[in-house]
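Student: Predicted model and sequence follow; I will ask about them next.
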Amino acid sequence: MDYSFVFLILLLPLFSFIVLGLAGMKMPHKTAGLIGTTSLGIVTALSYYTAFCYFTAERGADGAFATLVPYNFTWLPLGQLNFDLGIMLDPISVMMLIVISTVSLMVHIYSFGYMHGEKGFQRYYAYLSLFTMSMLGLVVATNIFQMYLFWELVGVSSYLLIGFYYPLQPAVSASKKAFIVTRFADMFFLIGILIFGYYTGSFSFSFAGDVVMADGTAPFIPVDVMKAVAAGGFILPTALVLMFIGGAGKSAMFPLHIWLPDAMEGPTPVSALIHAATMVVAGVFQIARLFPLWVEYAPGQMSIVVWVGVFTAFYAAAVACAQSDIKRVLAFSTISQIAFMMVALGVCMPGHHGEVLDNHAQLGFMASMFHLFTHAMFKACLFLGAGCIIHAVHSNEMSTMGGLRKYMPVTHITFLISCLAIAGIPFFSGFSSKDEIITACFAYSPVVGWIMTGVAAMTAFYMFRLYYGIFWGTENKELHAHHTPHEAPLNMTLPLIVLCVITVGVGVYTTIAGFAGWGGSFGSFVTASGAEYNIHFDLQVAATSTIIAIISIALATYIYKGEKQPIADKLYRTFPKLHRAAYKRFYMDEVYMFVTHKIIFRCVSTPIAWFDRHVIDGTFDFLAWGANEAGETIRPWQSGDVRKYAVWFITGTVALTLVLLCI
């Protein structure tokens, strides 16, 4: 199959960004939006066509999908360690093309209604195109250095989109916070890349020479992992852990999570695009891309991924239970769900001989990638639904909502379906993927399995707390009297319907397939090796997680559905400090402010600044003063008076003569 067309998947959004960035302000709003949306529509069609051709192509003798590199060229030749740019197609990169293009297209269409009349509409669509191109370039990268280049472009794009409302100080602060925190994490990513490249002699993802160009030639030098192993057994584990820190920053893992909730200051469609489906899963994708190295050369360090993910999932779920801003609830939900994906990758362990992955490892990898796909769809639907709600009531706070199901039926149904999906109810997509993750966790450790089951129960609880607070509960009649809520226009509700259809369709198919045991047609797309893997639900785990989810939903219904909520009020009065701590995110922002201002700035930066001003600057000021004074001192020597020159000449001659006589 000829995949020469795939370069258009990157070129079209880049072209859209350049056109809208240079000439967008001279265009009508509708024209700029049509250019951005049309280019993404074509990119989406090309992505789906690429996936169709790739997954229907003939497999290898072992049943695995091929890894193809239609394009690869040397950008900066540095001896053997070259910086290459190219496009690589394998199961997870093709799946990510589908996820990114689908969600981005829905956001482009949705933004026609949500951003209508906004100042900077053309600039907004230019930023969307840049972000989409950056994320697409990241997932099809042929080597770690190319991934890093697009990784940084994603960071720049998120900075621009989060700070879109730049006249507002909270938006500016949030964009700077996101940029600084992720850049700090990316420093470790870069150090890990440099260590990896130095000791292995390559930045490529080819670990065994199994990646080939369309013409059958090798596109780049395979990684010489044995060279790194010979240099010391700690080299590859160290590089991988450092790169994981970069991924943890991008995916908002604790303690580098603090930027994501504040990033909600950007437009709501941006939240759906960046913080639900694409940017925040970049860290998960990085671990998945380097998964063969983790399993083979750093299996012990995978426990770091597991426990960081476990703690993050629990922490974020606990905070989400106390938030009142609907976008912040969804933000912490995103952090928790991304942690689920990280844990699923971390619990993967090599087979008995350390050479191949057993079913346990295949299950964890498949479950992580599967949850990445399903979560992208229903979480994007939730964020876009939140945008419709905010568009209707002009507020993010649940206290201004309540009873909206009567005014917004489409948003209500799509939001409910997405809540059922993330809660893990059978026949919705979240059930299939989350159940597989929990099964893999139990295979790794019963402790991890029960903790993640508990987090899944918390997820169902806080999502239905959110659902009842928005669509049921006490209607704010005073506010509604001034502005009656109404359903969003079709260009905003259509993306919700499309994402819901995907959520339900994938959920029904995979639930039936999982119980019937013929789910390999999906599982093989996202296994670590790309080989056939059938989804088989563990009935005990599935039943337990489903029962716990139903109990959690019932508890949320009992507490929050009515117009009055005496139980919630009583709990708040009984545990005010705990509620306050959860609402304040357990004071993590205050901890960061204390560490930066009281310790780093006062105890480190202030002495360094004093040393710089008084010692460094003082030394150079002294040298300048000395040179100036010396010049002033000897200036009379160059007065032009011949008599003074004669005196100095005679004096010097006499002095030199006396010295010579003494010698």
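Tutor: Looks like it came in fine. Residues are numbered from 1 along each chain as shown.

Student: make it CA atoms for all contacts and neighbour counts henceforth
Tutor: Will do.

Student: Quick one: neighbours of residue 439, just the number.
Tutor: Number of residues near residue 439 (other CA atoms under 10 Å) recorded here: 25.

Student: do you know how far it is from residue 453?
Tutor: To residue 453, residue 439 is 10 Å away according to CA to CA, to the nearest Å.

Student: same question, residue 116
Tutor: 42 Å.

Student: same deal with residue 137?
Tutor: Distance, residue 137 to residue 453, by CA to CA: 35 Å.

Student: before we move on, the earlier item: between residue 116 and residue 453, who's got more neighbours?
Tutor: Between residue 116 and residue 453, counted using other CA under 10 Å, the more crowded position is residue 453 (25 against 11).

Student: and that one, what does it touch?
Tutor: 438, 545 (CA atoms under 8 Å, 6 or more residues apart in numbering).

Student: Can you identify the element that follows whichever strand or helix holds it toward the C-terminus?
Tutor: Using DSSP states H and E, residue 453 maps to helix 446-471. Going down the chain from helix 446-471, the next helix or strand is helix 477-482, by DSSP H and E.

Student: Next one for the comparison:
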Amino acid sequence: MFLLILTIPLINALTLGLFGRFFGCKGSSFLSCGFMWLCTILSWLAFIEVSLHKSICYIILGDWISINYMHISWGFLFDTLTVVMLVVINTISTLVHMYSVNYMKHDPHLSRFMAYLSFFTFCMLILVTANNFLQLFLGWEGVGLSSYLLINFWATRLNANQSALKAMIVNRVGDLGLIVGIFLVMFYFRSLDYNVVFALAPIFCSSYITIFSMQFHVITLIVLLLFIGSVGKSSQLGLHTWLPDAMEGPTPVSALIHAATMVTAGVFLLIRCSPIVEHSTIGLCVISIFGALTAIFAATTGIFQNDLKRVIAYSTCSQLGYMIFACGMSNYTVSMFHLFNHACFKALLFLSAGSIIHALNDEQDLRRMGSLVQLLPLTYSMVLIGSLSLAGFPFLTGFYSKDLILELTLILQYSGLFSVHKTFVFWLGCLAVFFTAFYSFRLIFFTFINSTNIIRTVIIHVHESTSILLQFPLILLGFGSIFVGYIFRDIFVGVGSNFWGMAIFTLPNQINCIEAEESFLTFYKLIPLFLSLIGVFVAYLTNYILPYYFVSFQLSFIGRWVTFLLNKKWYWDKIYNFLLVKAFVNFGYNTSFKLLDRGFFEVFLGPFGFVHVLPIWSKNISSVQTGQALHYMFFVFLNLLAILSFCLLQDISLFSIYFNCNYIFILCILPIILFSIPFSSF
């Protein structure tokens, strides 16, 4: 059963990729959905067996690499953390497959699209089920390749080409940090197997490495390098620029990337490596600060975006910031709970956005929408449910995890166990709650409530899709966005719950969820709720009741500066283009192309240099080949005489000239020069 969960998406991808043209669009759709539903059912059965019955499965298929002390095998680890990720990945992927059948029904390459989706799912499954770092890296690169193929699926669009390249290149920066971290793990721990590395982690708490005359704590350096990999994949501040541009791909791709696969890989890496991360205080501090900064940055950026999918993309970036800084607070279980909940309402929002775009003839600009509440009632209900859950409305799915993250941060702040940076992280998280509620309901007002700006030729054809393949995923995710948090809260983060077992490690002196339940700071625990309600009220005033005054503020001196700053994404792209891209382009053109390619290599080695002279030398050498041994003996004697003359002039011996690399060129170049002299000249 466990291996079938891995092989079914791979078989589906290979079948559709190689023989999809013979099945046709309907046959490919039926086959892919059937395979993925089977995979989802097996994932839930694995969840019941491993998590609820506490039956961890460890599978070794065979040896992969065996060099000296390094032994790496093809192995799979199915513990509680893994099976929870399997449920998330396969359930969302199955619903996305069903949704894509209707959404992409007019695309002639539907079979290839389904094959890419299945391959994306397979690579993510390899990542989460690996029992060693190298196999994890294999899946890590696989999801990067799959994202490139899916974002660039409509390859005739220039924006899709550029966005796919940007996603690939930016992620290479994070991947570099991850692979260097894996090298350090291999060098110090002499193994890449999770069980060995995690067991030996406390031994290296007092070890240091010297780099450029500076000493670094080994565990801290490994944690920071692994975190760089997480920053790239989970689009944290600094390497976040690829995620909003990834919206150029089809909407089902956006739902799969943001809800269940690529962006969750970085969070999963930190949670999986919790036995290492826990032993680095500096690493935890850096992780928490970066997560909080990402949450507030993405939340403020989303309030002035006008692209429907881009607003939801920045909300993903903000929620990933919550998950990351929860890991920095050593609240890995709550971070995983929020990842589980986030998959429901984020997939719901993206698939609902696809329904809106499909109904409006591929229109994505919020300013060209409005008054769709009566034309798209089901989509409006789903967007409202998803937005309320995203904003942390009480008793919906997002409320049980996001508010718990802030509550635990608050308790750590007042418990005296941590430094003052926890206060900074807590208030940044609270401000992000306000902005999240604001842009979520701004999207609702612009799309469904405000007066319409849709042209007549489009609005007369707007209607709700009646396809069960499109409605069923929305309805199921809508129920998940309401009830999943309540159903699983006691299992995942409840008082006294031992659900995670040994899959997640936390040092004994860390605060757990019990203190959050028994905290007397009731007023502070209600701060996120108050800020969410204030954000909704401000969005109601500025976008529905008093839009004129809000526009006047945007046109003022300060308002124009703030609007442009946030609408242009804090000018991160411009800074990167000016500092990095422009410098590399100038280097590539002036140095690499003009000086090296068109200069040195072409003049000295190319058609005007060595390549031009080589035929002449070849002709001279061929004229020497007379076939007479006397002539060959003469040239051997002449070469030896020249070498001995050189030795006498330089006062060196034949022994030293043979073993000294400084003179080795004599043995190679001088005989060639002498041998190239035409025989007729003697």
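Tutor: Yep, it's here. This one's a predicted model, so the numbers in the text were calculated from it and none came from an experiment.

Student: picking up where we left off before, what span of the second structure is the helix holding residue 453 of the first structure aligned with?
Tutor: The alignment of helix 446-471 of the first structure onto the second structure (TM-score structural alignment) spans residues 423-448.

Student: Could you give me the buried positions within that stretch?
Tutor: Within stretch 423-448 of the second structure, the residues scored as buried using 16 or more other CA atoms under 10 Å are 423, 425-448.

Student: cool, and stretch 139-157 of the first structure?
Tutor: 139-148, 150-157.

Student: Just the helices from the stretch 401-550 of the first structure, written as ranges.
Tutor: 409-423, 429-444, 446-471, 477-482, 490-516, 520-523, 539-560 (DSSP state H, counting those that start in this stretch).

Student: Figure out which of the ones you listed is closest to residue 126 of the first structure.
Tutor: helix 490-516 (19.3 Å; CA to CA).

Student: got the angle between the closest one and helix 539-560?
Tutor: Computed with axes from the mean of the first three to the mean of the last three CA atoms, to 10 degrees, the direction of helix 490-516 of the first structure lies at 140 degrees from that of helix 539-560.

Student: Looking at the first structure, which helix is longest?
Tutor: Looking across the first structure with DSSP state H, the single longest helix is helix 359-393.

Student: Centroid-nearest residue for the first structure?
Tutor: For the first structure, the residue nearest the mean C-alpha position is residue 280 (1.8 Å; CA atoms, centre = their mean).

Student: Could you check which residue of the second structure pairs with that residue?
Tutor: Under the alignment defined by TM-score structural alignment, residue 280 of the first structure corresponds to residue 263 in the second structure.

Student: Surely its match touches residue 257?
Tutor: Yes. In this structure residue 263 of the second structure lies within contact range of residue 257 using CA atoms under 8 Å: 6.3 Å.

Student: which residues do these two both contact?
Tutor: When CA under 8 Å, 6+ apart defines a contact, no residue borders residue 263 of the second structure and residue 257 alike.

Student: To which residue of the second structure is residue 175 of the first structure aligned?
Tutor: Using TM-score structural alignment, residue 175 of the first structure sits opposite residue 164 in the second structure.

Student: For residue 348 of the first structure, which non-adjacent residue is closest in space?
Tutor: Closest residue to residue 348 of the first structure apart from its sequence neighbours, by CA to CA, 6 or more residues apart in numbering: residue 361 at 4.1 Å.

Student: which of the helices of the stretch 401-550 of the first structure sits most buried?
Tutor: The highest mean neighbour count among the helices of the stretch 401-550 of the first structure, using mean count of other CA atoms under 10 Å, belongs to helix 429-444: a mean of 27.

Student: For that helix, which helices and strands make contact with it?
Tutor: With contacts taken as 3 or more CA pairs under 8 Å, 6 or more residues apart in numbering; DSSP states H and E, helix 429-444 of the first structure sits against helix 326-346, helix 359-393, helix 409-423, helix 446-471, helix 490-516, helix 539-560.

Student: And for residue 35 of the second structure, the neighbour number?
Tutor: 16.

Student: And residue 501 of the second structure, by the same measure?
Tutor: Here the count is done by other CA under 10 Å, and residue 501 of the second structure has 13 residues near it.

Student: ok, now which ones touch it?
Tutor: Residues in contact with residue 501 of the second structure (CA under 8 Å, 6+ apart) are residue 80.

Student: Please consider this matter closed, and thank you.
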